[in-house]
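Q: what follows is a predicted structure for the sequence shown.
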Amino acid sequence: MSASPYTVFRSRRAVLPEGERPADVVVRDGRIAEVLDYGTAPAGGELFDLGELALLPGLVDTHVHVNEPGRTEWEGFATATRAAAAGGVTTVVDMPLNSIPPTTTLEGLEAKRKAAEGRTFVDVGLWGGAIPGNTADLEPLHAAGVFGFKSFLAPSGVDEFPHLTGAQLEQALTEQARIGALAIIHAEDPAVLDAAPHTPGPRYADFLASRPDDSETTAVSTLLELARRTGARVHILHVSSAAVLPLLRAARAEGVQVTAETCPHYLTLAAEQVPDGDTAFKCCPPIRDDANRDLLWQALADGEFAAVVSDHSPSTPDLKHLARYGGDGDFAAAWGGIASLQLGLAAIWTEARSRGFALSDVVRWMSSGPAALVGLATKGAIAPGLDADLVAFDPDADFAVDPDGLHHRNPVTPYAGRTLTGAVRTTWLRGRALELGADARPIGRIIARGEA
């Protein structure tokens, strides 16, 4: 080794691409230089000896709603990325809606980048949006470095980001196929949703009936047919219904370029557990029953999901209509979104270990998988040449979720009071430990598609 400064991260449980083993990870200038056998790194560098703590690659969360600028009272770059770092997430990709303006034009992209600059504790990439009337904006946004384009097939919940009709979606996918962009789709069918029963009130069963499985399967069927016609690469966001899985299998067998993701709340929570009136559990598509959850886990084990990501979508407590904040607990009226960015790793590990999975599985689902999905070549694994984004993780530590201990701007979470297993002890970004106190200085970067 040369005389230049270096750092050694030593762990008896380093989770590497080939599996978990004892290792010394040598870091130089923010990148992983070597992965050596345990205890063999030459003396002279700074040593972090983690002992039995697991050393993980930083997680990559490609589905985060930061909401800044415009709705920073819901969330913001400083609070969201601090929460990410506390949960072992070192890279997030921000969704284009819920901010004002949305990221659907170059001007909107510039406003987003300006709002984020100097305020991120982890690295942040940005999605663009495909909405009615902005097809001409897609190529300039793609050239400017967005990671792809999000569209809704049903109303998004905010006026600035309308959903696409079938004809508009085909036009958008045709353009995205031409420029080589990834299309990411919220797949619920508006006609099915309109025909479903809508009963206001606090009963979760009523809300669940208003977003039936057919809303997802019908939308996915429509999307897959358009993907066949246009040749676009499409990714199904936040799959909640296992009924879509046979459709995806058949499409892939035909050569359609389609991937899908699911989320911690669909894998760790079930409809039977949701108390009436507790709208912290509301999300769209909804948390379905326990049998459905088992099928999602089986699909995850079979490699059918490209990623497990948070869909972190917070709001102010009043918009959730929560009774403990003076609200009426009306699921129909409450904002649909779950805040879990800080808790996703622990939530998934808690459930995964009970089902016989290993830390290497969790890393594949939550780090290397999402990094590969969006083409982040220097993220997602502990390997030479990659960014030294690392996490010291205690896989045996239990803790009770205290909302007041979360870094999210609004500490509303369905995990409140639950006991989870797995605690993040330290997070490093490019080899630098992330400080998260009130006086901490953010060191994250705004990253663009294609950056090495």
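A: Received, thanks.
Q: can we go C-alpha only for contacts and neighbour counts from here?
A: Fine.
Q: can you tell me how far residue 58 is from residue 67?
A: The spacing between residue 58 and residue 67, counted by C-alpha to C-alpha, to the nearest Å, is 23 Å.
Q: neighbour-wise, which of those two wins?
A: Neighbours per residue, other C-alpha atoms under 10 Å: of residue 58 and residue 67, the larger number sits with residue 58, 31 against 27.
Q: from residue 408, how far off is that one?
A: For residue 58, the distance to residue 408 - C-alpha to C-alpha - is 19 Å.
Q: what is the neighbour count of the closest residue to residue 377 other than its chain neighbours?
A: With C-alpha to C-alpha, 6 or more residues apart in numbering as the criterion, residue 377 has its nearest non-adjacent residue at 6.2 Å, and that residue is residue 452. Applying the criterion other C-alpha under 10 Å, we find 13 residues in the vicinity of residue 452.
Q: ok, residue 452 - contacts?
A: By C-alpha atoms under 8 Å, 6 or more residues apart in numbering, the contact list for residue 452 reads 376-378.
Q: ok, then the element right after the helix or strand where residue 222 lies?
A: Assigned by DSSP states H and E, residue 222 belongs to helix 213-230. The first helix or strand that comes after helix 213-230 along the chain, using DSSP H and E, is strand 233-236.
Q: helices or strands up against that following strand?
A: With contacts taken as 3 or more C-alpha pairs under 8 Å, 6 or more residues apart in numbering; DSSP states H and E, strand 233-236 sits against strand 182-186, helix 213-230, strand 258-262.
Q: quick one, the longest one and strand 258-262 angle?
A: Taking axes from the mean of the first three to the mean of the last three C-alpha atoms, to 10 degrees, helix 213-230 and strand 258-262 form an angle of 150 degrees between their directions.
Q: repeat for the first one
A: Interaxial angle of strand 182-186 relative to strand 258-262 (the same axes, to 10 degrees): 50 degrees.
Q: other residues contacting strand 182-186?
A: Contacts of strand 182-186 (C-alpha under 8 Å, 6+ apart): 147-154, 173, 176, 232-238.
Q: where do the helices sit along the stretch 251-400 of the chain?
A: Applying DSSP state H, counting those that start in this stretch to the stretch 251-400 of the chain gives helices spanning 264-268, 290-301, 344-354, 359-363, 369-374.
Q: out of the ones you listed, which comes closest to residue 250?
A: Across the helices of the stretch 251-400 of the chain, residue 250 has its closest neighbour in helix 290-301 (14.0 Å, C-alpha to C-alpha).
Q: here comes the other one, which I'd like you to weigh against the first:
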Amino acid sequence: MSQETEKYDLVLRGERVLTAEGIGAREVGVKDGVIAAVEPLGAGLAGERVVEIAADEILLPGLVDSHVHVNEPGRTEWEGFASATRAAAAGGVTTIVDMPLNSIPPTVDVDALEVKRGVARDQAHVDVGFWGGAVPGNTAQLRPLHEAGVFGFKCFLLDSGVPEFPPLSLDEIETDLAELKQYDSLLIVHAEDPHVIEEAPQPDGPVYANFLASRPRSAEDTGIKDVIDRARSTGARAHILHLSSSDALGEIRDAKAEGVRLTVETCPHYLVLKAEEIPDGATAFKCCPPIRESGNQDLLWEGIADGTIDLIVSDHSPATVELKHPEGGGFDVAWGGISSLQLGLALVWTEARKRGIALERIVELMSAAPAALTGLQRKGRLEVGKDADFAVFAPDEAFTVDIANLRHKNPVSAYAGRELTGAVRAAYLRGEVIDGVAPRGRLLAHGVD
């Protein structure tokens, strides 16, 4: 059957459709949940359903967020697969990869992975993959987890905040990197050096400056250097999570130029929020590593512009109101984490457009790049052969963040009342609108399309 007479399940038409060639007037044909045709607008693709993208909207590939703490099972009162994936879809995120900790049991062996898959299977409104965990004593579990489909392995250099997920020593990291090198898996690292933090001033009460001093840039810089050294010596793949210290950018650039197999992410909160603007006692802003000063933020944006930073993901790390807002607003005892899964694109785009960074670049960092990191071949781009995952985005629509409109479980947000530009009006998963009612998400496994 010729393209001219073929009838697609869905056709989307718009003056602004973002593909690898940029934003242009195009028609997209979807068949059996897959992008089957991308043609210039006016090609006349026929569909059982036809959607006209409005003049003020852009059709984007669905975003991929490779750093999400869903926390279910075990701490489902913090978050769960139903609420997290609804929030993801509302933000144009059509694929998430769930972190191995804060749930109980943590994903440190195949049995725990199957428990997590079991609770996620019938609740997910977007596609969901899983990271494994690397903790002391589970090196022998890494290969079975890899073969079971995890996308790589998360570890900490210091206390994770939950007792069931202890940190690795540098010798253990080197051992695990050598193990993962055998099957080209990936170690993703929370790289803050524990010794530097032990020697830093202790956080004290509600003063944000005290908390910031307790997690100095030098802790990250030292931790990142140590990870780079082990990645260099083993030849394995390493990924630096949630970069907040701009001082580490030079070390990262040099390592990449040398050929160390290193990738780096940062998060919306480091690109948007500023230490100088955080009120004392405002524990909704607590995260680790911390939100730093405006000058540091400017340098992170330079790292995005020059390609040193590879991707932007949420590090969505929710908690209950009680854990986030203890009496007295003490940064020393509040849970550290920012909930931004629903707001990531709007947050980053609002700031990027002020800095003259194109939407195409932001989408690359939030869709194609995390898909590449995790090896998700069918995700991240709007092109023939990929899953028909889309976000309909109105880049000029302004809105005020209202906690009541956020889909994650607990009404805590560092962005409450913030004015943003860029609204996600719809999201599609394999050609179907995500309605937040009927869960259509699939569970993804590394190496399985």
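A: Sure thing, it's come through. Worth saying up front: this structure is predicted, and the values here are computed from it rather than measured.
Q: which part of structure 2 matches the helix holding residue 222 of structure 1?
A: Following TM-score structural alignment, the aligned partner range for helix 213-230 of structure 1 in structure 2 is 217-234.
Q: compared with structure 1, how much does the matching stretch deviate?
A: By mean C-alpha distance after the TM-score superposition for structure 1, the fitted stretch 217-234 of structure 2 averages 0.8 Å away from its aligned residues in structure 1.
Q: kindly provide the distance from the aligned residue in structure 2 for residue 355 of structure 1 to residue 348 of structure 2.
A: Taking TM-score structural alignment, residue 355 of structure 1 has residue 355 as its aligned residue in structure 2. With distances taken as C-alpha to C-alpha, residue 355 of structure 2 is found 11 Å from residue 348 of structure 2.
Q: of the two, who's got more company?
A: Using other C-alpha under 10 Å, the more surrounded residue of residue 355 of structure 2 and residue 348 is residue 348, with 24 against 11.
Q: that one contacts residue 266, doesn't it?
A: No. Using C-alpha atoms under 8 Å, residue 348 of structure 2 makes no contact with residue 266, being 11.0 Å away.
Q: residue in structure 1 matching residue 32 of structure 2?
A: In structure 1, the residue matched to residue 32 of structure 2 (TM-score structural alignment) is residue 29.
Q: that match and residue 6 touch, don't they?
A: Yes. The pair residue 29 of structure 1 / residue 6 is scored as a contact, 7.5 Å apart, by C-alpha under 8 Å.
Q: higher neighbour count, the two?
A: Set side by side, residue 29 of structure 1 and residue 6 show more neighbours around residue 6, with 20 against 15, by other C-alpha under 10 Å.
Q: what's the counterpart of the more buried one in structure 2?
A: So, by TM-score structural alignment, residue 6 of structure 1 is matched to residue 9.
Q: just give me the neighbour total for the residue nearest to residue 387 of structure 2 when sequence neighbours are not counted.
A: Once flanking residues are discounted, residue 387 of structure 2 sits nearest to residue 34: 4.5 Å by C-alpha to C-alpha, 6+ apart. By other C-alpha under 10 Å, 20 other residues sit near residue 34 of structure 2.
Q: could you check how far residue 34 of structure 2 is from residue 449 of structure 2?
A: Computed with C-alpha to C-alpha, the distance linking residue 34 of structure 2 and residue 449 of structure 2 is 12 Å.
Q: one step back: quick check: which of the helices and strands packed on strand 233-236 of structure 1 is nearest to residue 333 of structure 1?
A: When these are compared for distance to residue 333 of structure 1 using C-alpha to C-alpha, the nearest one is helix 213-230, at 19.2 Å.
Q: buried ones in that closest one?
A: Buried residues in helix 213-230 of structure 1, counted by 16 or more other C-alpha atoms under 10 Å: 213-224, 226-228, 230.
Q: start and end residues in structure 1 for stretch 404-416 of structure 2, please.
A: Stretch 404-416 of structure 2 corresponds to residues 404-416 in structure 1, going by TM-score structural alignment.
Q: gap between the two ends of the matching stretch?
A: Start-to-end, stretch 404-416 of structure 1 (C-alpha to C-alpha) is 10 Å.
Q: swap in stretch 10-27 of structure 1?
A: Using C-alpha to C-alpha, the end-to-end distance of stretch 10-27 of structure 1 comes to 11 Å.
Q: run through who's touching that stretch.
A: Contacts with stretch 10-27 of structure 1, where a contact means C-alpha under 8 Å, 6+ apart, come from 6-9, 32-41, 47-57, 359-360, 363, 381-383, 388, 431.
Q: what residues are up against residue 102 of structure 2?
A: Going by C-alpha under 8 Å, 6+ apart, the list of residues near residue 102 of structure 2 reads 69-72, 74-75, 162.
Q: the closest residue to residue 57 of structure 2 other than its chain neighbours: neighbouring residues, count only.
A: Nearest non-adjacent residue to residue 57 of structure 2, counting by C-alpha to C-alpha, 6+ apart: residue 394, 4.4 Å away. For residue 394 of structure 2, the number of neighbouring residues by other C-alpha under 10 Å comes to 20.
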